[in-house]
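Trainee: What shape does this take:
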Amino acid sequence: MVRGRAGAGAHGTPQAHRRRRPRPRRGGYRVAREGDDGARGRSGGVTDGKALAGRSAIVTGGTRGIGLAIARLLAEDGASVVVSGRDAARVDAAAKEIETLGGAALGIVADQSKREDCERLVEAAKESFGRLDVLINNAGITRDQLLVRMKDDDWDQVMDTNLRGVFLMTRAGAKVMMRQKSGRIVNMTSTAGAMGNAGQANYSAAKAGVIGLTKSTARELAHWNIQVNAVAPGLIETDMTAGISEEAREGLLRQVPLKRMGGVREVAEVVRFLAGDGAAYVTGQIIHVNGGLYM
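Mentor: Presented below is the predicted three-dimensional model:
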């Protein structure tokens, strides 16, 4: 089921949004030509001085942690932002928080592992804001366990959300972006996907799959002026790491040259760059944000 919230005072399903459809905004990314100093202009867009003015973005898993930090930065840069998650209260709170920054916000309750929810999420964004310029595939789960103790369900749930869900969202979003002939897709992978991690065979395999998916879709979608990249966080202060014991934390930090955990905004700033005009010549790349944990 997909529930939504569009702007102040507008509650209900995506169908309710269609009855109050805002005038579509002009935006997008122009095609940079050889010799350009960057794709700074917008294809017919207007700007109020903010880098992403006139553009719209979806952030899956955008209700807390890294996802919410990303949504906030994109909104600060002028984008209309759709946040999705499974918890209705958190979705609503995130949308309200983004609205306090002065941006248009839409909160959608959706399960990224379900094709119907992914398609409805993209359609709701397009109906509400007229286009889709930025897709951030951030939603993810963990079901950590040693390999020989891992249940089939632990494997399947992580693969369904963390890999299949990224595929489903990318496919749905790419169809809109191909018609626009522009777009940015940023997938959240992990250091674990590059180096592996004991007790995370499912998570590491899914995140490694996201890396392969990112590179393949970057090659496929370049023809339509769509850049696809991934960001690989390391040890970041989030809900996922909050339960780590002090002893375990100290052991982990001994492996990090910078000797500290990262903050969610430090990850979000990299995503902000990839969504902006300065990344017009960047595609198929995996950018690690890990304090040197993996080089």
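Trainee: all contacts plus neighbour counts: C-alpha atoms, from now on.
Mentor: Fine.
Trainee: tell me the contacts of residue 80?
Mentor: By CA atoms under 8 Å, 6 or more residues apart in numbering, the residues touching residue 80 are 54, 55, 56, 57, 74, 103, 104, 105, 129.
Trainee: Just those: which are in helices?
Mentor: The helices, defined by DSSP state H, take in 74, 129 from those.
Trainee: how about JSON lines for the contacts of residue 80, with neighbour count and distance to residue 123 added?
Mentor: As requested, the contacts of residue 80 are exported to JSON lines (neighbours: other CA atoms under 10 Å; distance: CA to CA, whole Å):
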{"residue": "54", "neighbour count": "22", "distance to residue 123": "18"}
{"residue": "55", "neighbour count": "29", "distance to residue 123": "15"}
{"residue": "56", "neighbour count": "29", "distance to residue 123": "12"}
{"residue": "57", "neighbour count": "29", "distance to residue 123": "12"}
{"residue": "74", "neighbour count": "32", "distance to residue 123": "20"}
{"residue": "103", "neighbour count": "22", "distance to residue 123": "20"}
{"residue": "104", "neighbour count": "22", "distance to residue 123": "16"}
{"residue": "105", "neighbour count": "32", "distance to residue 123": "15"}
{"residue": "129", "neighbour count": "26", "distance to residue 123": "10"}
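Trainee: between the contacts of residue 80, which is closest to residue 67?
Mentor: Closest to residue 67 out of the contacts of residue 80 is residue 74 (10.7 Å), distances taken as CA to CA.
Trainee: wait, isn't that closest one in contact with residue 82?
Mentor: No - the criterion here is CA atoms under 8 Å, and residue 74 misses it with residue 82 at 10.4 Å.
Trainee: overlap in contacts of those two?
Mentor: Residues touching both residue 74 and residue 82 (CA under 8 Å, 6+ apart): residue 57.
Trainee: Proceed likewise with the subsequent sequence, for comparison:
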Amino acid sequence: MPVKVGCEVIVLSGASGGVGRQILASLVEVDKVIGIYNNHAIEHQIESLNFTGVKVDLTCSLSISEFIKNNQKILQNITLVHCAAAKTDGLLINYKESDWVDLMDINLKANFLLTKGLLPIMVKNGWGRIIHVSSVAGQQGAIGAAPYGASKMALIGLSRGIAKEYAKFGITSNVIELGYFEFGLFNVLSDLVKAQLLEQIPSKKLGNTKNIFNCIQFLMQSDYVNGSTINIDGGI
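Mentor: Below you'll find the predicted structure:
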């Protein structure tokens, strides 16, 4: 069973798909979870008294303000897990400016706006955990994924700045950088590309959900891990 860590609410962005959907069932065993979604409703995905799904446009500061206003009674002692992400591939020479803007809106601007909106509550409580989900695509680089990698690397700079600014208020900000997992985008790749990616992993196996959840629990419990980037990639 997951260990209770004393948090009051976990705010999980991107709860309807990808990493967010995979870790949701484990997070509700730890504390109350507010799962934020935009395009795909998630209420039907999980049945738990600890779970509330809320539709929020994370690229709109007004939508975020409304979310905070409507949920202020339960937004106390917050762990904020940023899983909302988009990925539009393409060689840079052909990449559309509109695709760049859309990608950065979801992968970076949304992270900034939601963190900014919840920080005053964390400061008032004297406690907060901010966890940004990044990708090895940022560190390694990948053909057709330069904008995506740029957005994920930018999270590291954002997180380290937040860590230095708000540590005195009992708030930590860290990044978990993910490799290749049993779910999500890996499963839509060709067999050839899958084999090439597996060859990069020393253990020659994909990660599973528990590795991500274990890291989140560790960061929730740790007050002296701050401004760090933790790679969960099997040794890539």
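Trainee: Closest one of the contacts of residue 80 of the first structure to residue 291 of the first structure?
Mentor: Using CA to CA, the contacts of residue 80 of the first structure come closest to residue 291 of the first structure at residue 74, 23.6 Å.
Trainee: Looking for the alignment partner of that closest one in the second structure.
Mentor: Residue pairing (TM-score structural alignment): residue 74 of the first structure is matched to residue 27 of the second structure.
Trainee: what's the most distant pair in the contacts of residue 80 of the first structure?
Mentor: So, these by CA to CA: farthest apart are 74 and 129, at 14.7 Å.
Trainee: quick revisit: quick check: the match of residue 74 of the first structure vs residue 64 of the second structure, distance?
Mentor: Remark: distance between residue 27 of the second structure and residue 64 of the second structure (CA to CA, to the nearest Å) = 22 Å.
Trainee: Roughly how far does the residue mapped onto residue 39 of the second structure from the first structure sit from residue 144 of the first structure?
Mentor: Taking TM-score structural alignment, the alignment pairs residue 39 of the second structure with residue 87 from the first structure. Separation of residue 87 of the first structure from residue 144 of the first structure (CA to CA) stands at 22 Å.
Trainee: which stretches of the stretch 151-295 of the first structure form helices?
Mentor: For the stretch 151-295 of the first structure, applying DSSP state H, counting those that start in this stretch gives helices covering 152-159, 165-180, 191-195, 201-221, 239-242, 246-253, 264-275.
Trainee: Output the ones you listed in a markdown table; the columns should cover distance to residue 134 of the first structure.
Mentor: Below are the helices of the stretch 151-295 of the first structure laid out as a markdown table (distance: least, CA to CA, whole Å):
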| stretch | distance to residue 134 of the first structure |
| --- | --- |
| helix 152-159 | 24 |
| helix 165-180 | 9 |
| helix 191-195 | 23 |
| helix 201-221 | 14 |
| helix 239-242 | 25 |
| helix 246-253 | 33 |
| helix 264-275 | 7 |
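Trainee: right, so of the ones you listed, which gets closest to residue 67 of the first structure?
Mentor: helix 264-275 (7.9 Å).
Trainee: Counting neighbours, which bits of that closest one end up buried?
Mentor: Neighbour counts over helix 264-275 of the first structure (16 or more other CA atoms under 10 Å) mark 264, 265, 266, 267, 268, 270, 271, 272, 274, 275 as buried.
Trainee: just stretch 41-54 of the second structure next, same as before
Mentor: For stretch 41-54 of the second structure, by 16+ other CA under 10 Å, it's 41, 42, 50, 51, 52, 53, 54.
Trainee: go on, stretch 178-191 of the second structure?
Mentor: By neighbour count on 16+ other CA under 10 Å, the buried set for stretch 178-191 of the second structure is 178, 179, 180, 181.
Trainee: mind checking the end-to-end distance for that stretch?
Mentor: 21 Å.
Trainee: Also stretch 149-168 of the first structure?
Mentor: So stretch 149-168 of the first structure: terminal residues 29 Å apart, CA to CA.
Trainee: Where in the second structure does that stretch fall?
Mentor: Using TM-score structural alignment, stretch 149-168 of the first structure corresponds to residues 94-113 of the second structure.
Trainee: Contacts for the matching stretch, please.
Mentor: The contact list for stretch 94-113 of the second structure (CA under 8 Å, 6+ apart) reads 58-61, 64, 82, 84-88, 132, 147-148, 151-152, 154-155.
Trainee: Looking at the contacts of residue 80 of the first structure, spot the one nearest residue 283 of the first structure.
Mentor: The nearest member of the contacts of residue 80 of the first structure to residue 283 of the first structure, counting by CA to CA, is residue 57 at 17.9 Å.
Trainee: any idea what the closest one aligns with in the second structure?
Mentor: Using TM-score structural alignment, residue 57 of the first structure sits opposite residue 10 in the second structure.
Trainee: One more: residue 121 of the first structure?
Mentor: Counting by TM-score structural alignment, the partner of residue 121 of the first structure is residue 67.
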